[in-house]
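*Asks:* Give me coordinates for this.
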Amino acid sequence: MSGRYRLTPKAADDLKAINDYTARQWGNEQRRKYLGELRHRFRWLAEQPLLGRARPELRDNCYSYPQGEHLIFYAIRSPDIEILSVIHNRSLPDFLRR
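*Replies:* Now for the predicted structure:
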């Protein structure tokens, strides 16, 4: 795959909330580190999208992959992936947990 990803408006909102919360709770250094790790994972998933867990119970062509305290939901849109949402583990219903 291309190694490229696109964010949906929902995913962009999720990242903004993660950015704001992490900066407030843990400071700017941790905010930069954690968001960098998320973006690195997005690129990695774009290179190897089938390594995520298929989520047919949610919708066709939906996958998830854990990163830190969050679960990344994405769809394969060849040659890229589309990041659908990034949800904190505490916010997930039981059936979506790792």
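*Asks:* C-alpha from now on. contacts and neighbour counts both.
*Replies:* Noted.
*Asks:* Now do the helices in this protein.
*Replies:* Listed in chain order, the helices of the chain (DSSP state H) span 9-26, 28-47.
*Asks:* one more to put side by side:
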Amino acid sequence: MKYSISEKAFEDIENIWLYTVETWSVEQADRCYNLIFDEIEYITRNPLLGKDFSHIRKNYRCTQVKSHLIFYKYNVSEELVEVIRILHQSILPPLYTQFIVRRAV
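*Replies:* Okay, here's the model as predicted:
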């Protein structure tokens, strides 16, 4: 299965990496970057893994990597996972984050 990453999600990844470098280190930023892409690859193999977030946006799903949330849509007919945004969990109210699927990494 294929995946695509929106322009906003690319910006999110870049901002996450830059923030992590400034706050911790290049090594930590690289680990975070790799974890995000590992999760995206995992989603392409298991597109229904993420919590259904259709109540927020139609056909949206969400999964979590450490403190970041990956919002995506699964296009069944095109066999495509579309990564929409990657946001820090602090952006969403705690009520939402408690229902997101967490995978041991």
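*Asks:* most tightly surrounded among the helices of structure 1?
*Replies:* The highest average neighbour count among the helices of structure 1, using mean count of other CA atoms under 10 Å, belongs to helix 28-47 at a mean of 16.
*Asks:* and that one with helix 9-26, angle?
*Replies:* Orientation check (axes from the mean of the first three to the mean of the last three CA atoms, to 10 degrees): helix 28-47 of structure 1 against helix 9-26 gives 150 degrees.
*Asks:* Can you find the partner of Glu79 of structure 2 in structure 1?
*Replies:* Matched by TM-score structural alignment, Glu79 of structure 2 corresponds to Pro79 in structure 1.
*Asks:* isn't that match right up against Arg6?
*Replies:* No - the criterion here is CA atoms under 8 Å, and Pro79 of structure 1 misses it with Arg6 at 11.0 Å.
*Asks:* Same drill for those two, tell me which one is more crowded.
*Replies:* A count of neighbours by other CA atoms under 10 Å puts Arg6 above the other of Pro79 of structure 1 and Arg6, at 18 against 12.
*Asks:* Kindly state which residue of structure 1 is aligned to Leu69 of structure 2.
*Replies:* By TM-score structural alignment, Leu69 of structure 2 lines up with Leu71.
*Asks:* actually Ile56 of structure 2, not the one I wrote
*Replies:* Here Ile56 of structure 2 is matched to Leu58 in structure 1, going by TM-score structural alignment.
*Asks:* Give me the neighbour count for its match.
*Replies:* If you count neighbours by other CA under 10 Å, Leu58 of structure 1 ends up with 10.
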